[in-house]
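Asks: quick one: sequence plus predicted model below, questions after.
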Amino acid sequence: MGDLVTTRLVLHPMTVGEAGRLVAGTPGDGDRWAPGYPADGDVSAAGRFLGTCASTGDPRPFGNYEIRRREDGRAIGGIGFHGPPDEDGAVTIGYGLVPSARGRGYASEALREMLRFARECGVTRVKGDADLGNVASQHVMAAAGMRPAGQDARVRYFETAWTDAAAGSGRS
């Protein structure tokens, strides 16, 4: 499976080697990391990805993706699914950017592409959440077309659902 490309970004499916270097904090010869990358969330996601690969195999296309700027190829964050679709065809997604890349619409652009891709893969619903105090992340999900789906004392939930199950190609 190849990269997903948007107007300004490349969403690169993470490999085991890339995830290992990210967890170790040691870029390889071909890695181009923006200042501040990887953040704690990127390291945590890469660790979960490595654990999944070790226990059940590579989850692609429902794994982690590095968010890279097309203009310079630098990794500025990550986005990914928390696993394959459940029995109802739903997935959960998460994302994050280094501070220097925030406020430029990159997260919304990446999330819109992942929503498009999920639908193409036959997913029927994508879920996400943000802490109540993380208004910026809530704006990202709303800007990408996700709708509020409730909240609890700590978290606001968002989702996008498609009723036409035939929309996806079943690509995986």
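Replies: On my side now, so go ahead.

Asks: going by C-alpha atoms from here, please, whenever you check contacts or count neighbours.
Replies: Will do.

Asks: residues touching residue 111, list them.
Replies: If you count contacts by CA atoms under 8 Å, 6 or more residues apart in numbering, residue 111 has them with 79, 95, 140-141, 144.

Asks: hold the first one in mind and look at this next one:
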Amino acid sequence: MTDLHTARLRLHAIDAAEGKRIAARRAEAEDAWADDFPFDGDVIGVTAFLRTSATHGEQRPFGHYRITRAADGKAIGGIGFKGQPRDGCVEVGYGLAPSARGHGYAAEALGALLDVAADHGLSRVVADTTGDNVASRRTLERAGFRHIDTNGELYLYEAVLIPQALR
């Protein structure tokens, strides 16, 4: 799987070995991490990816991606699909190290995942966040998601994708 590139980011599809390093918070010589990477959200997301991969095998392209800032080559967060698509739909989750927040990186990375989903014939991508996480809600909206429902504390969002033939 080729890395995904945006104007300011590189999204690298991680494998189990890298996932284990992130989950254990133990960088090796080849890892260039921001000082506050991985944060708790990264560990949770990567642990779920590792569990799914161990149970169901290779997840790519619908796996987990390390977000790397192109300007300095530092890992600043993670983004990924929460499992394989079903009925033309897939769920995503994301998070950034605190030092990388507020720069639009998450919305930019979400755009790249929306392209992957559309390129694989999906019609929808969904995500959720808590109602009090205003920054995440705004990020989803900037990336093209719209609020579709509220389920207790969770705000549910969806992005309707344009088929590749019509783009």
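Replies: Alright, I've got the coordinates. Because the structure is a prediction, the values reported are computed rather than measured.

Asks: what would you report as the TM-score here?
Replies: Comparison of the two superposed chains (TM-score structural alignment, normalised by the length of the second structure) gives a TM-score of 0.95, and 167 aligned residues with a CA RMSD of 1.5 Å.

Asks: follow-up on the earlier one: need the contacts of residue 111 of the first structure in a markdown table (columns: secondary structure, neighbour count and distance to residue 162 of the first structure).
Replies: Listed next are these as a markdown table, based on DSSP: H, G, I helix; E, B strand; the rest coil; neighbours: other CA atoms under 10 Å; distance: CA to CA, whole Å:
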| residue | secondary structure | neighbour count | distance to residue 162 of the first structure |
| --- | --- | --- | --- |
| 79 | strand | 24 | 21 |
| 95 | strand | 23 | 21 |
| 140 | helix | 22 | 19 |
| 141 | helix | 24 | 16 |
| 144 | coil | 19 | 14 |
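
Asks: could you dump these to TSV with distance to residue 134 of the first structure?
Replies: Listed next are the contacts of residue 111 of the first structure as TSV, based on distance: CA to CA, whole Å:
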residue	distance to residue 134 of the first structure
79	17
95	13
140	10
141	11
144	16
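
Asks: from those, which single one is nearest residue 23 of the first structure?
Replies: residue 79 (15.6 Å; CA to CA).

Asks: how about that closest one, what's its partner in the second structure?
Replies: When the second structure is aligned by TM-score structural alignment, residue 79 of the first structure is paired with residue 79.

Asks: these two touch, right, that match and residue 67?
Replies: Yes. Residue 79 of the second structure is within contact range of residue 67, at 6.9 Å (criterion: CA atoms under 8 Å).

Asks: overlap of the contact sets of the two?
Replies: residue 109.

Asks: residue 7 of the second structure maps to what in the first structure?
Replies: Aligned partner of residue 7 of the second structure by TM-score structural alignment: residue 7.

Asks: so which residues of the first structure form strands?
Replies: Counting by DSSP state E, the first structure has strands at residues 4-5, 9-13, 64-69, 75-81, 90-97, 125-131, 147-151, 155-161.

Asks: OK, contacts around the residue nearest the centre of the second structure?
Replies: Nearest residue to the geometric centre of the second structure (CA atoms, centre = their mean): residue 79, 1.6 Å. Residue 79 of the second structure is in contact with 64-67, 92-95, 109-110, counting by CA under 8 Å, 6+ apart.

Asks: cool, residue 93 of the first structure as well?
Replies: Neighbour list for residue 93 of the first structure: 79-82, 126-128 [criterion: CA under 8 Å, 6+ apart].

Asks: please repeat the previous calculation with a cut-off of 7 Å.
Replies: 80-82, 126-128 (CA atoms under 7 Å, 6 or more residues apart in numbering).

Asks: and for residue 68 of the first structure?
Replies: 9-11, 74-76.

Asks: the match of residue 7 of the second structure: neighbour count?
Replies: Using other CA atoms under 10 Å, residue 7 of the first structure has 10 neighbouring residues.

Asks: likewise for residue 83 of the first structure?
Replies: The number of residues packed near residue 83 of the first structure is 19, by other CA under 10 Å.

Asks: nearest spatial neighbour of it, chain-adjacent residues omitted?
Replies: Distance criterion CA to CA, 6 or more residues apart in numbering; nearest residue to residue 83 of the first structure, sequence neighbours excluded, is residue 62 at 5.7 Å.

Asks: which ones are touching the aligned partner of residue 32 of the second structure in the first structure?
Replies: Aligned counterpart of residue 32 of the second structure in the first structure: residue 32 (TM-score structural alignment). Taking CA under 7 Å, 6+ apart as the contact definition, residue 32 of the first structure lies against 73-75.

Asks: of the residues you listed, just the buried ones, ChimeraX syntax please.
Replies: Buried residues within these, by 16 or more other CA atoms under 10 Å, are selected in ChimeraX with:
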select :74,75
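
Asks: mind checking how far residue 103 of the first structure is from residue 109 of the first structure?
Replies: 12 Å (CA to CA, to the nearest Å).
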